[in-house]
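Q: predicted model follows, preceded by the sequence.
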Amino acid sequence: MSIEVGSKLQGKVTGITNFGAFVELPEGATGLVHISEVADNYVKDINDFLKVGDEVQVKVINVESDGKIGLSIKKANESENKAASSSRPPRSGKPQRSPRPPRKPMENFESKMSRFLKDSEENLASLRRNTESKRGGRGAKRG
């Protein structure tokens, strides 16, 4: 089975980096699933979704001339979800809304400002510590 754009394959995660995961495909080829192609929602840490040794279904999204293979877990699962949802009969009544995330209580201006000032002071103190150590400390004589 050759690796062509649009084909779905089963693979095994062989390595994880901060920008994506390497997946070993049939015939010994290796492709990269970029972090943006792991899930439908935002992925801050890929380790929350994948581990080395996981078996995953991927879709080939591009094959470059130098042999690099671009893969997507998101698109492989997307077509399965569409097929499953299209087999259901349509619901009658009100249109379905997507669930909203729970709301945080409104924060007043004073509390926002005090939190901002506290964070700013901490950042400035950290910056001062780092720059002073690089200049030789406080009151270092030059000459």
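A: Everything's here; your move.
Q: make it CA atoms for all contacts and neighbour counts henceforth
A: Fine.
Q: can you pull out the strands in this structure?
A: 8-17, 20-24, 30-34, 55-63, 69-72 (DSSP state E).
Q: any chance of those in CSV, plus mean neighbour count and distance to M113?
A: Formatted as CSV, those follow (neighbours: other CA atoms under 10 Å; distance: least, CA to CA, whole Å):
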stretch, mean neighbour count, distance to M113
strand 8-17, 17, 38
strand 20-24, 23, 38
strand 30-34, 21, 38
strand 55-63, 19, 46
strand 69-72, 24, 42
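Q: and those strands: which comes nearest R129?
A: Evaluated with CA to CA, the strands of the chain place strand 8-17 nearest to R129, the distance being 31.3 Å.
Q: ok, residues contacting the closest one?
A: Counting by CA atoms under 8 Å, 6 or more residues apart in numbering, strand 8-17 makes contact with 21-26, 46-47, 50-60, 76, all of which sit outside it.
Q: same thing but 10 Å
A: Under the criterion CA atoms under 10 Å, 6 or more residues apart in numbering, residues 1, 3, 21-26, 28-35, 45-47, 50-61, 71-73, 75-77 lie in contact with strand 8-17.
Q: okay, one more to line up with it:
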Amino acid sequence: MSIEVGSKLQGKVTGITNFGAFVELAGGTTGLVHISEVADNYVKDINDHLKVGDEVQVKVINVEKDGKIGLSIKKASDTYREPQPRPTQSTQRPNNNQQRSSQRPPRGKREEFRPKENFEQKMARFLKDSEDRLSSLKRNTESKRGGRGARRG
């Protein structure tokens, strides 16, 4: 029997780790149920939900090329509902704050317009700042290194 994504199968828990449970499926293949796929709510300790030898119904959520099989117990239950995608910004209705902000002119520093610097101006400013910092760093480190003359004893 080939294992396909989306199929629901019966399996037996063969091992439990802190990150999930290994479930043996028909045909001797083993898949992993990640701890996040055990129950609909937050699972702190997987041992509270499963133990070795339990028979569980699982849904195949992925099959990787190297043969690893990802399983889900929560998606196999009949009560599970896929989460609905959240509406994007373009489909959402703007709230009152967004409506007001588009109606009033900007305040404060936004009104002051500063012309953009071109690349050469930015580079010149960066070089000047860099040289100032470097010279003060050299001044501070040279005074600490020399001049005192360490005594040899």
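A: Thanks, I have the structure now. Just so you know, these numbers come straight off a predicted model, no measurement behind them.
Q: could I get the TM-score for this pair?
A: Comparison of the two superposed chains (TM-score structural alignment, normalised by the length of the first structure) gives a TM-score of 0.55, and 81 aligned residues with a CA RMSD of 1.3 Å.
Q: let's have the strands of the first structure in a markdown table, adding distance to N81 of the first structure.
A: As requested, those are exported to a markdown table (distance: least, CA to CA, whole Å):
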| stretch | distance to N81 of the first structure |
| --- | --- |
| strand 8-17 | 14 |
| strand 20-24 | 22 |
| strand 30-34 | 19 |
| strand 55-63 | 13 |
| strand 69-72 | 15 |
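Q: and of the ones you listed, who's closest to D119 of the first structure?
A: strand 8-17 (30.5 Å).
Q: which bit of the second structure covers that closest one?
A: Strand 8-17 of the first structure corresponds to residues 8-17 in the second structure, going by TM-score structural alignment.
Q: average gap between that stretch and the first structure?
A: In this overlay with the first structure, the average offset of stretch 8-17 of the second structure from its partner residues is 0.1 Å by mean CA distance after the TM-score superposition for the first structure.
Q: tell me how far that stretch is from the chain's mean position?
A: For stretch 8-17 of the second structure, the gap between its own C-alpha mean and the chain's C-alpha mean amounts to 28 Å (CA atoms, centre = their mean, to the nearest Å).
Q: now do the contacts for the residue nearest to K74 of the second structure when sequence neighbours are not counted.
A: For K74 of the second structure, the nearest residue in space outside its immediate sequence neighbours is A39; the separation is 5.0 Å by CA to CA, 6 or more residues apart in numbering. For A39 of the second structure, the set of contacting residues under the criterion of CA under 10 Å, 6+ apart consists of I46, H49, S72, I73, K74, K75, S77, Y80.
Q: could you do D119 of the first structure as well?
A: Going by CA under 10 Å, 6+ apart, the list of residues near D119 of the first structure reads M113, A125.
Q: can you give me the helices in the second structure?
A: 96-103, 119-145 (DSSP state H).
Q: format these as TSV; extra columns: distance to T17 of the second structure and mean neighbour count.
A: Output for these, formatted as TSV (distance: least, CA to CA, whole Å; neighbours: other CA atoms under 10 Å):
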stretch	distance to T17 of the second structure	mean neighbour count
helix 96-103	48	9
helix 119-145	53	11
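Q: that older thread, for ChimeraX, what selects the buried ones among the contacts of A39 of the second structure?
A: Per 16 or more other CA atoms under 10 Å, the buried members of these correspond to this ChimeraX selection:
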select :46,72,73,74,75
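Q: picking up where we left off before, distance check, the residue nearest to K74 of the second structure against A124 of the second structure.
A: When CA to CA, to the nearest Å is applied, the distance between A39 of the second structure and A124 of the second structure equals 60 Å.
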